[in-house]
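[1] need coordinates for the following:
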Amino acid sequence: MSSGRERVLARVRRALADVPRDERPQDVRVERGYLRVHGDRTTARTVDLLAENLADYRALVHRVDAAELPQLLKRLLAAHGSRSVLVPPGLPPGWLAAADPVLALVPDREADTAYALDAVDSVVTGCAVAIAETGTIVLDGGPDQGRRRITLVPDHHLCVVRVPDQVVGSVPQALERLAPGRPQTWISGPSATSDIELNRVEGVHGPRTLEVILVDGRTEGQG
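    Predicted structure coming up:
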């Protein structure tokens, strides 16, 4: 074992020397000195900040009322030239009620390979929570989101965020809403990377195009 590793382990042992063997992490309250949210914002301003930061990350942001959502999804899918769209099992049926009849609705199937998913033009999902301060959308595999891979392989992701219920100001506030045992995908803009010369390339390990729809009020087909 390296001397460096021995030094690190020795420090850990010294730090834990007075900890009872049967003590669990959840038995000890840890004071968190960081701010839970930065600034005092109204709900409307929090949603505005989310929209600004999403756009800053090159996501395409749309804001509509609940009744307008089906028609907007129809227009966005048509504008993208989509002939097929992946549909999570719990996606509210009203969301795609206005879709073109020739559009193929592809269910989320466990047997589908990455090659099969790559052949689908778009995917429509909901989300678990959206974070205003970071412009981040979080998915946790809920019924209206489907499995992680269906939002990583198709090139075009349309994500619906219910406003204001699913919008929080900060990462700590988002973590309070998320179950740690669920599979989580944190998305800040479309997939992108840069080479050594800082040339930006999008769509390398996820959708090249991310469109986020902020929907005010209860959406069609919800509850």
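[2] use CA for all of it now, contacts and neighbours both
    Will do.
[3] what about the nearest residue to residue 136 once chain neighbours are set aside, how many residues nearby?
    Leaving aside its sequence neighbours, residue 136 sits nearest to residue 188 (CA to CA, 6 or more residues apart in numbering; 4.6 Å). Here the count is done by other CA atoms under 10 Å, and residue 188 has 22 residues near it.
[4] next up, for comparison:
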Amino acid sequence: MSAREEILRRIERVTPTRPAAEVAASYGRIDRAYRRRHHDGDVLDLFAERVADYRATVRRVAPSGVAGAVAECLAARPGSYGVPSDLPPEWVAGAGAPLVRDPSVAALDGLAGAVTGCAAAIAETGTIILDHGPAQGPRALSLVPDHHLIIVRAEQVAPDVPDALERLDPLRPLTFVSGPSATSDIELSRVEGVHGPRTLDVLVVA
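    Presented below is the predicted three-dimensional model:
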């Protein structure tokens, strides 16, 4: 038995896995009589404002302008970019930069950045959520390279947190992105790029 198997065996002994039906029933009993929506109408301006508050660069582009905007973002930081193999090809048509589809983990550190889509976004908090499904690639692709360009479709932007969570599968690995990776010490000296990309660009397609 490996060390991993032994650790999992001990966890299972302390907190046994419950049947899926029991978990679903327990989830359904959660009281949700709280206010679920704080914003109505077009929330894209709010989303863009909140994303910019995190020191990310955000632009609204028409569907026909995505390829040009992507090319501009990549040209500003030359190098090779990792992309998921199922990223819509029209998004990176004429990108100008070398694209590495589904790069290996070993290759990630040598990339200038990554281009991905997302699963959902939250206007209230300026947060983008990846569940590493279609057009998103594995979690490492969005965490290792120094520059992350995320393309968000207008219909993916939810007004508030409850609305966004209802669009997600809780069993998938979720990565919440609120601006470039950053931390600060007790003196409040901000350092970016410690736990993930130092630079975040967001294109909102509407």
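[5] the residue nearest to residue 136 of the first structure reaches residue 133, doesn't it?
    No: look at residue 188 of the first structure against residue 133 with CA atoms under 8 Å: they stay out of range, at 11.1 Å.
[6] strands of the first structure, start to end?
    Along the first structure, counting by DSSP state E, strands occupy 60-65, 84-87, 104-107, 122-125, 129-131, 136-139, 156-163, 167-168, 185-187, 192-194, 200-202, 209-216.
[7] any idea what residue 195 of the second structure aligns with in the first structure?
    Here residue 195 of the second structure is matched to residue 205 in the first structure, going by TM-score structural alignment.
[8] quick one, what contacts the residue nearest to residue 168 of the first structure when sequence neighbours are not counted?
    Sequence neighbours aside, residue 131 is the residue nearest to residue 168 of the first structure in space, at 5.2 Å (criterion: CA to CA, 6+ apart). Taking CA atoms under 8 Å, 6 or more residues apart in numbering, we find residue 131 of the first structure in contact with 50, 137, 167-171, 174.
[9] can I get the residues you listed in a markdown table with neighbour count and distance to residue 115 of the first structure?
    Output for these, formatted as a markdown table (neighbours: other CA atoms under 10 Å; distance: CA to CA, whole Å):
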| residue | neighbour count | distance to residue 115 of the first structure |
| --- | --- | --- |
| 50 | 25 | 33 |
| 137 | 25 | 25 |
| 167 | 22 | 34 |
| 168 | 22 | 36 |
| 169 | 26 | 37 |
| 170 | 20 | 36 |
| 171 | 16 | 34 |
| 174 | 19 | 33 |
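[10] and these, which is closest to residue 7 of the first structure?
    Nearest to residue 7 of the first structure, judged by CA to CA, of those is residue 171 at 33.8 Å.
[11] nearest residue to the closest one other than its sequence neighbours?
    residue 131 (6.4 Å).
[12] do residue 103 of the second structure as well
    Excluding the flanking residues, the one nearest residue 103 of the second structure by CA to CA, 6+ apart is residue 82, at 6.1 Å.
[13] the one you found -> the first structure?
    In the first structure, residue 82 of the second structure lands on residue 86 (TM-score structural alignment).
[14] what about that match, distance to residue 147 of the first structure?
    To residue 147 of the first structure, residue 86 of the first structure is 11 Å away according to CA to CA, to the nearest Å.
[15] picking up where we left off before, so which of the strands of the first structure comes closest to residue 15 of the first structure?
    Smallest distance to residue 15 of the first structure across the strands of the first structure (CA to CA): 33.2 Å, for strand 185-187.
[16] what's the closest one packed up against?
    Packing partners of strand 185-187 of the first structure (3 or more CA pairs under 8 Å, 6 or more residues apart in numbering; DSSP states H and E): strand 136-139.
[17] my guess is residue 178 of the second structure contacts residue 124. True?
    No: if you go by CA under 8 Å, residue 178 of the second structure and residue 124 don't touch, sitting 11.3 Å apart.
[18] which residues are common contacts for residue 86 and residue 147 of the first structure?
    Counting by CA under 8 Å, 6+ apart, the shared contacts of residue 86 of the first structure and residue 147 are residue 108.
[19] please report how far the counterpart of residue 180 of the second structure in the first structure lies from residue 208 of the first structure.
    In the first structure, the residue matched to residue 180 of the second structure (TM-score structural alignment) is residue 190. As judged by CA to CA, residue 190 of the first structure and residue 208 of the first structure stand 5 Å apart.
[20] which of those two has more neighbours?
    Ranked by neighbour count (other CA under 10 Å), residue 190 of the first structure and residue 208 place residue 190 first, with 24 against 20.
[21] so the more buried one is in contact with residue 61, correct?
    No: using CA under 8 Å, residue 190 of the first structure is not in contact with residue 61; the gap is 11.9 Å.
[22] center of the second structure - which residue?
    Residue closest to the mean C-alpha point of the second structure, counted by CA atoms, centre = their mean, is residue 130 at 3.6 Å.
[23] list the contacts of it.
    Counting by CA under 8 Å, 6+ apart, residue 130 of the second structure makes contact with 117-120, 136, 174-177.
[24] just the buried subset of these, written out for ChimeraX, thanks.
    Buried residues within the contacts of residue 130 of the second structure, by 16 or more other CA atoms under 10 Å, are selected in ChimeraX with:
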select :117,118,119,120,136,174,175,177
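[25] once you drop chain neighbours, what's closest to residue 143 of the second structure?
    residue 196 is the one closest to residue 143 of the second structure (CA to CA, 6+ apart), at 4.5 Å.
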